[in-house]
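Colleague: Output the structure for:
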Amino acid sequence: MADQKQALITNLQKADQAVKSQIDADPTLPQTEKDRQKAAIDRGEAQTMGQISVAADATAAKQVANTGTTTNQKIYVPGQTITGDSGQAAQFKVQVTDQSAIVQQAIDAAATKGQITANQQINLTQQLQRVVSAAQAAGTAATTADQLLTANQKLTNDLTSVQYNLAINIASYQLLVAYNGADQAINDDPTLSNQEKAEQAEIVNVRWNTGQQSLVAAKTVDEVDQFTSDTVAAINQVHHGGQPVDERMQSYTAKIQASAAQAVAQINQDKSLSPTGQAVIVEAVQNNRDWYLHELQGLKASLRPKQWSKTI
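Modeller: This next block holds a predicted model:
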C-alpha cells in the first residue's frame, strides 16, 4: 500500500513538473504569470500528496492522484500569441499609436494657446516621434511577452519624459505671464508711489525666481504643476493698491501745516529773538507753508493720476 502511494506521488510530481516546464517554455506568458501558475500547481500538488497519504485504500489513492493531476494540468493557460494581427505585439503597437497621439494633442494644444513657442513645439514633436519609432521597433522585434512588457515600460517612461518637458515649457510660460501681469499692474497703479512700486516689483521678482528654482528641482509632472500653481498664486498676491491721491493730498497738507505750526511755536518760544525778529521769521515760515500748499494744489489740478503717483 505504501509503495503504491509513493508511486502515485512520484507520477503526480512528474506530471506537474511537465506542466511547469511547458509554462516556463511558453513565450506568450510574462514571468509574473508563469510564477503565479507554477505556484498554483505547487499548492495543488501539496494538497493532492496529502490526500494520497491519508487515502483509505489504493483505489481511493489513485482516484485522488488522477483528480489532482487533471486539476493541475488545467492551471496552465497560455497567453495570447505574440505575432499576428491580434497578437500581443500588434496590440502593443496600437497602444503606442493611441498613447502617443494623446501626447501629441497636448503639445499641439499648448502651441495653439501660445503656451509654448513654435520651436518648442517642433522639438517636443521630434522627441515624441523618436519615442514612437523606438517603441514600434521594439514591438516588431519582440518574441516574448516579457520583451513586450519591457518595451511597454520603456514607452511609459519615454512618454512621461516628453510630458515632463512639455509641462516645464508651459510652466515657464505661465510664470512669465504672471510676472508680466503683476509687473504691469504695479506700474500702472496710480495709487502707488515710485518707492511702493519698486518694493512690490522686487517681491514679484523674488517670487518668480523662487518659482524658477522650484521648477528645476521638480521631478514629475505633478510637482511641476504644483510648483507652478503655488508660484503663480504667490505672484498674484503681491500687487495691492496704495493710498488714493486725494488721501495723500490730505496727509501731505496736514504734514506741511503741522511742520509749519511746530516751527512757529519754536520761534515764539525763542527768547533770543525780539518780537520784531520773531514776526519776520514766522511770516517767512507761513509764506513757505502757503507756497508748498499752493504747489500741491497745482500738481493735483494739472497732473494726471499716473504722473502724480510718480511725483510723490
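Colleague: all contacts plus neighbour counts: C-alpha atoms, from now on.
Modeller: Fine.
Colleague: what's the strand or helix carrying residue 36 in contact with?
Modeller: Using DSSP states H and E, residue 36 maps to helix 31-53. With CA atoms under 8 Å, 6 or more residues apart in numbering as the test, helix 31-53 has contacts from 5, 8-9, 12-13, 16, 20, 23-24, 60-62, 64-65, 68-69, 71-72, 75-76, 146.
Colleague: next SSE after the helix or strand hosting residue 196?
Modeller: Assigned by DSSP H and E, residue 196 belongs to helix 194-217. Heading C-terminal from helix 194-217, the first helix or strand you meet, by DSSP H and E, is helix 221-236.
Colleague: Tell me the helix or strand right after the helix holding residue 36.
Modeller: Next helix or strand after helix 31-53 toward the C-terminus (DSSP H and E): helix 58-75.
Colleague: Would you mark the buried spots in that next one?
Modeller: Going by neighbour count (16 or more other CA atoms under 10 Å), the buried part of helix 58-75 is 58, 61, 62, 64, 65, 68, 69, 72, 75.
Colleague: With stretch 102-109 instead?
Modeller: Applying 16+ other CA under 10 Å to stretch 102-109 flags 103, 104, 107, 108 as buried.
Colleague: what's the longest helix anywhere in the chain packed up against?
Modeller: If you go by DSSP state H, the chain has its longest helix at helix 145-188. On a contact count with 3 or more CA pairs under 8 Å, 6 or more residues apart in numbering; DSSP states H and E, helix 145-188 meets helix 88-112, helix 118-141, helix 194-217, helix 221-236.
Colleague: Spit out the contact partners of residue 154.
Modeller: Contact analysis of residue 154 by CA under 8 Å, 6+ apart lists residue 135.
Colleague: how close does it get to residue 138?
Modeller: Distance of residue 154 to residue 138, given as CA to CA, to the nearest Å: 10 Å.
Colleague: How about residue 211?
Modeller: Going from residue 211 to residue 138 by CA to CA gives 39 Å.
Colleague: And this one, please, so the two structures can be compared:
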Amino acid sequence: MAGENDEDATVDKSLVVNVLHSLTKEVARLLESARKQAKDSLQDFASSNVNALGASIGLYSEAFLRLGVITRKALDEVLGRFYRYQEIQSAVEELDDLESDWNAFLKDTESQLSKGEAQSSLSIGSPGPCDIELKDARTGRPSTIGSYLCKGNVIVVLLRHFACLPCRDHVAQLQQRAEDIARWGGHILVVSFGSREGALQWLGITGCPFDMVVDEDRKVYSSMGLGRSISKVWHISTITYYAEMKASGRTLPSKLENIEDDPTQMGGDLVVDRHGNTAFIHCSKTPPDRPAVDDLIKVLKDLRKDEEKSVRQDLEDDGPPRKIFKS
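Modeller: This next block holds a predicted model:
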C-alpha cells in the first residue's frame, strides 16, 4: 500500500487519519460485540445475531465518501499517496490487522458450526440434477430441471437469497443478453431455495421474465456443493463490495416482509446440456462471484460445435447415400 506520489490536494492528512481511526474503532466495536454473542450462544449468533455485522457496510461506505472515493481500490490509492507519514502507516496497519481478525473470527466460528465444506456430486460430463422434484414458482405445479431440456441447453441460476443484490444484477445481465443466449440454444432457469410466496414477490420486484422454480429442500444446491457460509457472506471483501454499491448511490435491497430467508446460503451457476449432462459448474466463492455472461455464452457455443460435430460424424459413419437404380 506504500506510495511515494504527491498527496491528494483535495484530502488532507489529518482527515485521512481521522477517517481511518473512526472506521477502525467502529468496526472493532462490531467485532467485539460479535465475539461476545458467539461466546454466549454460537447457534444464536450464526442464525440471527450475525446480521448485526451488516452495520459495517455503512461504516465503510461513509469512510469512502468522506475521502471522496466510492471503491476500496480508490481508497487504497488515497492511502498510498499519504503512506510516507508514520501516522498513516500505523493507522493503515491497524485497520489491516482488524480486518484479518474479522475474517479469522468468522472462519473459526464457521468451523465450529460445520462439519466441513459441502461437496459437489457433479462433474463435467456427469448427469445433471435433472430429476430432483421442484415447484414452478409461477404456477405452483411440480417441475424438474429435466422438464426444461426440450427448450435447449439450460443455464441454471441458483440464487442466494431474495435480497441478494449481485444475484439480481446477474439475472439482469442475463436478461440483457437473452437474445444472444437463445440464439446459441440456451434457456435460462432461475432457482430459489425460498418459498413460492417469496419467489412470486421476487419476480414482481425484479421483473424477471425467466422460468423460475423453488427448491425448498435445497437438493439442487446440495448437488453442487453449495452450502451456507457466514465466513464468505460476511468476509471483509463482501462488506466492501456492498459499501461500494451504497457509496455509488445504489439502494441495497431489503429483506422481503414476512418471508423466511437465509442470507448465508451460497449461490452459483450450472449449465445442463439438452441430453441432461453437466456442461458447466460455477460455485460462487463470494456473494458477488458469478460467471460473466460471455463465459456462459461460450459454453453454449462449444455445445453447439459439439452437436454439429456429432451430426457430421454420424453422417460419415453411415457412409454416402446409396444409389437407387430403376429397372
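Colleague: Would you pull the TM-score for this pair?
Modeller: The TM-score (TM-score structural alignment, normalised by the length of structure 1) is 0.22; 105 aligned residues with a CA RMSD of 5.8 Å.
Colleague: that older thread, quick one: which of the helices and strands packed on helix 145-188 of structure 1 is nearest residue 266 of structure 1?
Modeller: Closest to residue 266 of structure 1 of those is helix 194-217 (CA to CA; 32.5 Å).
Colleague: How about residues contacting the closest one?
Modeller: Counting by CA under 8 Å, 6+ apart, 168, 171-172, 175-176, 179, 182-183, 186-187, 224, 227-228, 231, 234-235, 238-239, 242, 309-312 sit against helix 194-217 of structure 1.
Colleague: Show me which residues of that helix are buried.
Modeller: Neighbour-count burial for helix 194-217 of structure 1, counted by 16+ other CA under 10 Å, picks out 194, 196, 197, 200, 201, 204, 207, 208, 211, 212, 214, 215.
Colleague: and the angle for the helix holding residue 36 of structure 1 with helix 58-75?
Modeller: Orientation check (axes from the mean of the first three to the mean of the last three CA atoms, to 10 degrees): helix 31-53 of structure 1 against helix 58-75 gives 170 degrees.
Colleague: Just give me how far helix 31-53 of structure 1 sits from the chain centre.
Modeller: Its chain's C-alpha centre and that of helix 31-53 of structure 1 lie 46 Å apart, by CA atoms, centre = their mean, to the nearest Å.
Colleague: wait, what's in contact with residue 75 of structure 1?
Modeller: Contact analysis of residue 75 of structure 1 by CA under 8 Å, 6+ apart lists 37, 40, 41.
Colleague: how near is the second one to residue 21 of structure 1?
Modeller: Separation of residue 40 of structure 1 from residue 21 of structure 1 (CA to CA) stands at 14 Å.
Colleague: what's the answer for the last one, then?
Modeller: In this structure, residue 41 of structure 1 and residue 21 of structure 1 are 12 Å apart, going by CA to CA.
Colleague: higher neighbour count, these two?
Modeller: residue 41 (25 against 12; other CA atoms under 10 Å).
Colleague: Can you get me a residue count around residue 3 of structure 1?
Modeller: A count of neighbours around residue 3 of structure 1, defined by other CA under 10 Å, yields 9.
Colleague: meant to ask about residue 305 of structure 2
Modeller: Look at residue 305 of structure 2: counted by other CA under 10 Å, it has 12 neighbours.
Colleague: Repeat that for residue 184 of structure 1.
Modeller: Residues near residue 184 of structure 1, counting by other CA under 10 Å: 13.
Colleague: And residue 25 of structure 1, by the same measure?
Modeller: Under the neighbour criterion other CA under 10 Å, residue 25 of structure 1 is assigned a count of 11.
Colleague: before we move on, what about residue 204 of structure 2?
Modeller: The burial count for residue 204 of structure 2: 11, using other CA under 10 Å.
Colleague: Find the helix or strand that it is a member of.
Modeller: Using DSSP H and E, residue 204 of structure 2 maps to helix 196-206.
Colleague: so after that helix, what's the next helix or strand?
Modeller: Immediately after helix 196-206 of structure 2, counting by DSSP H and E, sits strand 211-214.
Colleague: What helices and strands are in contact with that next one?
Modeller: The helices and strands touching strand 211-214 of structure 2, judged by 3+ CA pairs under 8 Å, 6+ apart, are strand 134-136, strand 186-192.
Colleague: other SSEs contacting the first one?
Modeller: So that's strand 134-136 of structure 2. Strand 134-136 of structure 2 sits against strand 142-143, strand 211-214, with contacts defined as 3+ CA pairs under 8 Å, 6+ apart.
Colleague: follow-up on the earlier one: to residue 255 of structure 1, which of the helices and strands packed on helix 145-188 of structure 1 lies closest?
Modeller: Closest to residue 255 of structure 1 of those is helix 194-217 (CA to CA; 19.2 Å).
Colleague: the inter-axis angle of the helix holding residue 36 of structure 1 versus helix 145-188?
Modeller: 130 degrees.
Colleague: which parts of helix 31-53 of structure 1 are buried?
Modeller: Buried residues in helix 31-53 of structure 1, counted by 16+ other CA under 10 Å: 31, 33-34, 37-38, 41-42, 44-45, 48-49, 51-53.
Colleague: can I get these in CSV with distance to residue 133 of structure 1?
Modeller: Putting the buried residues of helix 31-53 of structure 1 into CSV (distance: CA to CA, whole Å) gives the following:
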residue, distance to residue 133 of structure 1
31, 26
33, 28
34, 30
37, 34
38, 36
41, 40
42, 42
44, 45
45, 46
48, 51
49, 52
51, 56
52, 56
53, 58
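Colleague: now, which of the residues you listed sits nearest residue 118 of structure 1?
Modeller: The nearest member of those to residue 118 of structure 1, counting by CA to CA, is residue 31 at 44.4 Å.
Colleague: Return the distance of the closest one relative to residue 149 of structure 1.
Modeller: From residue 31 of structure 1 over to residue 149 of structure 1 the distance is 10 Å, taken as CA to CA.
Colleague: try residue 128 of structure 1
Modeller: Separation of residue 128 of structure 1 from residue 149 of structure 1 (CA to CA): 20 Å.
Colleague: neighbour-wise, which of those two wins?
Modeller: residue 128 (21 against 16).
Colleague: which one is the more buried one nearest to, not counting chain neighbours?
Modeller: Once flanking residues are discounted, residue 128 of structure 1 sits nearest to residue 162: 6.5 Å by CA to CA, 6 or more residues apart in numbering.
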